[in-house]
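Engineer: here is my input; please provide its structure:
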Amino acid sequence: MTTPETSQPTAPEPPHGYTSDKDAYLRRMRRIEGQVRGIARMIEDDTYCIDILTQVSAVTKALQAVSIGLVGDHLGHCVVEAARSSDDEGAAKVAEASEAIARLVRS
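Structural biologist: As a prediction, the model looks like this:
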């Protein structure tokens, strides 16, 4: 791969921290997608509110589990690699991770 500014070859981006678990993440997301479609059907079918809320809670917990896994993968791979590269890169990745975690906690 080359960059347009320099036409010099660049090293490929290292795989993301979740790469080794990518298939598992995709399976989980497809399962969550099916749950969300099921909730839409429940609403279309005028299902009892509490039953819908129970399913919404299950989807929320499933998404939180994916988020926690991705945070762990990011810290264990991306942040560690950046810290090995330089203090500045490591600090930037830690700040980025902190912001992402704060967004997750607020949601």
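
Engineer: all contacts plus neighbour counts: C-alpha atoms, from now on.
Structural biologist: Noted.

Engineer: so residue 103 sits in a strand?
Structural biologist: No. Residue 103: not assigned to a strand; according to DSSP: H, G, I helix; E, B strand; the rest coil it is helix.

Engineer: would you do the same for the sequence below? I want to compare the two.
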Amino acid sequence: MQLPDDDVKPILTRLRRAHGHLATVIRMLEDGAECEDVLTQLSAVDKALRRSGYALVATGLENCLITEGPENVDKQKLERLFLSFA
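Structural biologist: So this is what the prediction gives:
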């Protein structure tokens, strides 16, 4: 399913944020940063990725319901999509 650009933009923003945090984690490890500081940044990566995933699932569910109508939605497909982030 192709998502509308307006729905994809905020997800891409979240992913770019995660990318930036991950680059910071890599640099910190290369520079010998304190473990606690690295873990704090790694936690930010994890949070940004999880939020991106949830936003993608929510957007996908919404678009399925809007474009296909509730009566035509493949419930198993939606369940797999939803559970992929459970």
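
Engineer: if I look at residue 40 of structure 2, how far off is residue 21 of structure 2?
Structural biologist: From residue 40 of structure 2 across to residue 21 of structure 2, the span is 10 Å (CA to CA, to the nearest Å).

Engineer: more neighbours, those two?
Structural biologist: Just comparing residue 40 of structure 2 and residue 21: by other CA atoms under 10 Å the higher neighbour count belongs to residue 21, 20 against 13.

Engineer: what helix or strand does that one sit in?
Structural biologist: Applying DSSP states H and E as the criterion places residue 21 of structure 2 in helix 5-30.

Engineer: in structure 1, what stretch matches that helix?
Structural biologist: Following TM-score structural alignment, the aligned partner range for helix 5-30 of structure 2 in structure 1 is 19-44.

Engineer: residue 82 of structure 2: neighbour count?
Structural biologist: For residue 82 of structure 2, the count of nearby residues is 17 (other CA under 10 Å).

Engineer: need the contact list for it.
Structural biologist: By CA atoms under 8 Å, 6 or more residues apart in numbering, residue 82 of structure 2 lies in contact with residue 57.

Engineer: go through structure 1 and flag its longest helix.
Structural biologist: Across structure 1, the longest stretch assigned as helix under DSSP state H is helix 49-73.
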